[in-house]
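Trainee: Whatever this is, show me its structure:
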Amino acid sequence: MHILDNLHQRGLIQDIVKEAALRALMSQQPIKVYCGVDPTGDSLHIGHLFPFLTLKRLQNAGHKPIVLVGGFTASCGDPSFKSAERQKLPLETLSQWSDKLTQQLTKLLSFEGENAAQLVNNKSWFDNMPVQFFLRDIGRHFSVNNMIKKASVVSRLNNDKQGMSFTEFSYSLLQGYDFAHLYNTENCQLQIGGSDQFGNIVSGIELAKRLHGADVFGFTQPLMTKADGQKFGKTETGTIWLDGNKTSPYSFYQFWLNTSDDDVEKLLKAYTFLPLSDIADVMAKHQHAPEQRLAQALLAKDVTCLIHGNAAFNSAKRISELLFKGEVSALSKEDFTQLSRADIKTVVVNQSQHSLSDVLLQGKLVKSKSQARQLISSNAIKVNGSTRQTPLLTKADALHGKYALISKGKKAFCLAKIN
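Mentor: Model (predicted):
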């Protein structure tokens, strides 16, 4: 099967430029393909992961990936469908974030072998670029008349409260030059990105043609959304990050495990490397017995192992099973440390005795102390897996000398750190 057919069947291509010619070229020889990301934070999140997994699929098919970290473009800010200009950040911060993203990206792709991945940073060609060259040799190829008609620009120009700066307006030229530069220096012939990047990708294709007579290609991927229309990758507590210190492996695992039945097949196709036939088999089993959540378990395992490794997956799975069974005393000190970084509210207790009602209220398990007292008296609250009717939390409740896990039902928890 042609790699483009596989990507189409997985739902990973939205818009593609000159598909027939690209298909023929990829059938003849391996090509270089790039995907870029600006270091706008100190970690990638699972939305970033989507196109870079596609880059890995292309590498697995024999093509050569180039990862571009936008150390320069991050200082300008991509206005594509953004409601406001990106906050200006210190260059030192951008450099640090570039290094952190680089570390994460190098774990996703192979940097060895005949089609080893390459890593580049556009600071290396923009930092010393003369303004005269940018205006004369790049800017002359872009029509302002056409640029202001782009949907991403129009939405900002029509916003009386938040217009668009010249810095942002120039972003399309910068990203366009990235592609032209990578074609000229690396013979890179394909760029991929999210659906919001289509205009910038087309700009790069046109600039490469005008500067170097190049015939290059691009495709975008659809915006990943849930079946209910909500943006994928967000929870009530925030973004799902790849950095285990920002989103613990346990929380990461739980996110995928809690995928809805309506979304799980789409996510198996987009976020795992399982053959389509294997996905069809597990979905058939899932349809027969959805209560077993076999598809969700497979999704959570594959993605957690990919990002955090087998050991972290095994730990997250074990913590989940122990919490479900109520066997809290079996959790290790390291397990509690991971839970303290999870989406479980942590309450610090600095007294030898503390009101359990206060902990429940601070831990967001109840809305009032009267509700807390009612739940305690009706045996609905457990401390470390055991029903608790006494109204106090004491040092004797601390497992490993520090932690107590309070639960309401099987899925609502808060963690008390007893000092």
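Trainee: CA atoms for contacts and neighbours, from now on please.
Mentor: Will do.
Trainee: Helix or strand next in line after the helix or strand containing residue 93, which one?
Mentor: Here residue 93 is covered by helix 91-105, with elements defined by DSSP states H and E. Beyond helix 91-105 in the direction of the C-terminus, DSSP H and E gives the next helix or strand as strand 118-121.
Trainee: Please list the residues outside that following strand that contact it.
Mentor: When contacts are taken as Cα atoms under 8 Å, 6 or more residues apart in numbering, the neighbours of strand 118-121 outside the stretch itself are 65, 66, 67, 68, 69, 70, 71, 72, 102, 111.
Trainee: measure the last one to residue 300 for me?
Mentor: Separation of residue 111 from residue 300 (Cα to Cα, to the nearest Å) stands at 26 Å.
Trainee: Compare the two and say which is more crowded by neighbours.
Mentor: Legend: neighbour count by other Cα atoms under 10 Å for residue 111 and residue 300, higher for residue 300 (25 against 15).
Trainee: Show the contacting residues for that one.
Mentor: Contacts were defined as Cα under 8 Å, 6+ apart; by that measure residue 300 touches 253, 254, 255, 256, 257.
Trainee: 7 Å instead, please
Mentor: Counting by Cα atoms under 7 Å, 6 or more residues apart in numbering, residue 300 makes contact with 253, 256, 257.
Trainee: Neighbour-wise, which one of these leads?
Mentor: Comparing these by number of neighbours (other Cα under 10 Å), residue 253 comes first, having 26 neighbours.
Trainee: and the residue most central in space within the chain, how far is that from residue 234?
Mentor: Among the residues of the chain, the smallest C-alpha distance to the mean C-alpha position (Cα atoms, centre = their mean) belongs to residue 46, namely 1.6 Å. Distance, residue 46 to residue 234, using Cα to Cα: 9 Å.
Trainee: hey, what's in contact with both of those two?
Mentor: Common contacts of residue 46 and residue 234 (Cα under 7 Å, 6+ apart): residue 240.
Trainee: can you tell me how far the residue nearest to the centre of the chain sits from residue 235?
Mentor: To residue 235, residue 46 is 12 Å away according to Cα to Cα.
Trainee: Next: residue 406.
Mentor: Plainly put, residue 406 is 22 Å away from residue 235 if you go by Cα to Cα.
Trainee: Kindly check the end-to-end length of stretch 57-73 for me.
Mentor: One end of stretch 57-73 sits 26 Å from the other (Cα to Cα).
Trainee: that older thread, for the residue nearest to the centre of the chain, list the residues it contacts.
Mentor: Remark: with contacts taken as Cα under 7 Å, 6+ apart, residue 46 is in contact with 233, 240, 241, 242.
Trainee: want to put them side by side, so please do this one too:
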Amino acid sequence: MKTLVERGYLSQATNLAAIDAAFAEGIVPAYVGFDATADSLHVGHLLPMMTLRRLQQAGHKPIVLIGGGTTRVGDPSFRSEVRPMLTDEQIAKNIAGIRKVFDRLLVFGDGPTDAVMVNNATWLDSIRWIDMLRDVGRHFSVNRMLSFDSVKSRLEKQENLSFLEFNYMILQAFDFLELSRRTGCRLQMGGADQWGNIINGIELVRRMEGQEVFGMTAPLLTTSSGVKMGKTAAGAVWLNGDRLSPYDYWQFWRNTEDADVVRFLKLFTDLPMDAIERLGRAERAELNAVKERLAHEATRLVHGLNAAKDASATARQAFEHGEAAQGLPTLQLDAKERLAGVALVDLLVRAGLSSSKSEARKAIKGRGVRVDGEIAEDLDLVVFIHPSPVRLSLGRKRHTVVK
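Mentor: Here you go, the predicted model:
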């Protein structure tokens, strides 16, 4: 518990003293749930993932619960619209993609502290509706469910909340009950927005099993300027390399605000606290070296040591020497586009340097876009990729090679 507190993973807990005592007594199985809405998780998911890693490092058992069943419903928490419905095939593909990053962060196996990945479709798919209403539904007060912020905010804004979504909190509570029965799970963890759902699960286990289980949430992760972690102007910061290159992932951490560097070193690297304390004393120009260390360590955890080294070398080559470095993200055009040319605003969007054409035009107007090192000022500029590749740059730190 000391590690979780001093590194900044703890926001709320149901019974901190009891959780600490359980950790001291023996191995505590603990879980975090992730719905399979995409074939990769993103940086916004990384905090609870790292909490599982810390628990395993301390000799406890991580349970990764994949919502193969709940993905079909969709968590309504603080959302303004219903999630799109996915097919079973899409969900299976997404689960396979999500597993990749967990294989780097956790050790899976059959040992007492080895991580396990569990799919809640195992039990949710076989639930009988009347049994669910009679055995589980009777323990839930609709009045109380309506009082949760995640639901109340939708109703206050007069945004549609389907009966399907309204059932999500019951299904998540049932997950905790099933994991308690099947694995002896005693602790559910999640983001700060999951507090109400976690409490529901704790109460359900107590009422149906007569056992005390616990809940813990990590803080809502924002930058010092108040921006929610997980997205940039170009889109989500995905954890899988086929969604976002290791170089771009490295660069995301390199661009950390000065005030966040030490906090992110604690949360997203394995560096010991005394080393982080020394790095935290850096000032002014020295901070750049510390940010590079953060980028290296964070990239190493998710993509591996070689990818982190390659990303660092690519950044040095691109920024220190102004070269079109090997290893930069690339956008491949077909032969027809190469001959006809492509509008610069379209290239910026397709390359992931801008999230929309309007944002691309704004960047050009602000003289923040370069084509092969030359500032682009023409909003209607058409780029021809012939006979050699072209390097697009947004600001000083983001580059893509168009081939």
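Trainee: Just the TM-score for the two chains, thanks.
Mentor: Both chains were compared after superposition, and using TM-score structural alignment, normalised by the length of structure 2 their TM-score is 0.87; 384 aligned residues with a Cα RMSD of 3.0 Å.
Trainee: Please check the contacts of residue 46 of structure 1 and keep the buried ones.
Mentor: Judged by neighbour count, with 16 or more other Cα atoms under 10 Å as the criterion, the buried members of these are 233, 240, 241, 242.
Trainee: Tell me how far the third one lies from residue 94 of structure 1.
Mentor: For residue 241 of structure 1, the distance to residue 94 of structure 1 (Cα to Cα) stands at 18 Å.
Trainee: got it, and residue 409 of structure 1?
Mentor: 44 Å.
Trainee: Which residue numbers in structure 1 does the host helix or strand of residue 317 of structure 2 align to?
Mentor: Using DSSP H and E, residue 317 of structure 2 sits within helix 305-320. The alignment of helix 305-320 of structure 2 onto structure 1 (TM-score structural alignment) covers residues 310-325.
Trainee: Now the terminal residues of stretch 33-46 of structure 2, how far apart.
Mentor: 12 Å.
Trainee: and that stretch, how far out from the chain's middle?
Mentor: When distances are taken as Cα atoms, centre = their mean, to the nearest Å, stretch 33-46 of structure 2 is centred 5 Å away from the chain's centroid.
Trainee: and that stretch, which stretch of structure 1?
Mentor: In the comparison with structure 1, stretch 33-46 of structure 2 aligns to the range 36-49 (TM-score structural alignment).
Trainee: quick one: what's aligned to residue 151 of structure 2 in structure 1?
Mentor: Aligned against structure 1 by TM-score structural alignment, residue 151 of structure 2 finds its counterpart in residue 153.
Trainee: how many neighbours does its match have?
Mentor: 19.
Trainee: doesn't it fall inside a helix?
Mentor: Yes: under DSSP: H, G, I helix; E, B strand; the rest coil, residue 153 of structure 1 falls within a helix.
Trainee: Now do it against residue 275 of structure 1, distance only.
Mentor: Here the criterion is Cα to Cα. By it, residue 153 of structure 1 lies 40 Å from residue 275 of structure 1.
Trainee: swap in residue 183 of structure 1?
Mentor: As for residue 183 of structure 1, its distance to residue 275 of structure 1 is 32 Å (criterion: Cα to Cα).
Trainee: neighbour-wise, which of these two wins?
Mentor: Neighbour totals were compared for residue 183 of structure 1 and residue 275, and residue 183 leads with 22 against 11 (other Cα under 10 Å).
Trainee: Doesn't the more buried one belong to a strand?
Mentor: No: when classified by three-state DSSP, residue 183 of structure 1 is found to be helix rather than part of a strand.
Trainee: for it, what are its contacts?
Mentor: With the criterion set at Cα under 7 Å, 6+ apart, residue 183 of structure 1 makes contact with residue 189.
Trainee: Check residue 136 of structure 2 too.
Mentor: So residue 136 of structure 2 contacts nothing (Cα under 7 Å, 6+ apart).
Trainee: Show me what it lines up with in structure 1.
Mentor: In structure 1, the residue matched to residue 136 of structure 2 (TM-score structural alignment) is residue 138.
Trainee: Over to residue 117 of structure 2?
Mentor: Structural correspondence for residue 117 of structure 2 with respect to structure 1 (TM-score structural alignment): residue 119.
Trainee: And residue 151 of structure 1, how far from residue 308 of structure 1?
Mentor: With distances defined as Cα to Cα, the gap from residue 151 of structure 1 to residue 308 of structure 1 amounts to 38 Å.
Trainee: who's more crowded, those two?
Mentor: Using other Cα under 10 Å, the more surrounded residue of residue 151 of structure 1 and residue 308 is residue 308, with 18 against 14.
Trainee: Next up, the contacts around the residue nearest to that one when sequence neighbours are not counted.
Mentor: Ranked by Cα to Cα, 6 or more residues apart in numbering and with sequence neighbours excluded, the top spatial neighbour of residue 308 of structure 1 is residue 249, at 6.7 Å. Residues touching residue 249 of structure 1, when contacts are defined by Cα under 7 Å, 6+ apart, comprise 308, 312, 316.
Trainee: how close does the second one get to residue 321 of structure 1?
Mentor: So that's residue 312 of structure 1. Using Cα to Cα, we find residue 312 of structure 1 at a distance of 14 Å from residue 321 of structure 1.
Trainee: Comparing the two, which shows the higher neighbour count?
Mentor: Neighbours were tallied for residue 312 of structure 1 and for residue 321 using other Cα under 10 Å; the higher tally belongs to residue 312 (18 against 13).
Trainee: Can you add distance to residue 270 of structure 1 and give the contacts of residue 249 of structure 1 back as JSON lines?
Mentor: Formatted as JSON lines, the contacts of residue 249 of structure 1 follow (distance: Cα to Cα, whole Å):
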{"residue": "308", "distance to residue 270 of structure 1": "18"}
{"residue": "312", "distance to residue 270 of structure 1": "22"}
{"residue": "316", "distance to residue 270 of structure 1": "22"}
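Trainee: nearest residue to the aligned partner of residue 416 of structure 1 in structure 2 other than its sequence neighbours?
Mentor: Per TM-score structural alignment, the equivalent position to residue 416 of structure 1 in structure 2 is residue 402. Residue nearest to residue 402 of structure 2 in three dimensions, not counting chain neighbours: residue 331, with 4.7 Å by Cα to Cα, 6+ apart.
Trainee: in structure 1, what residues pair with stretch 257-276 of structure 2?
Mentor: Aligning stretch 257-276 of structure 2 against structure 1 (TM-score structural alignment) gives residues 260-279.
Trainee: What residues does residue 173 of structure 2 make contact with?
Mentor: For residue 173 of structure 2, the set of contacting residues under the criterion of Cα under 7 Å, 6+ apart consists of 197, 198, 200, 201, 204.
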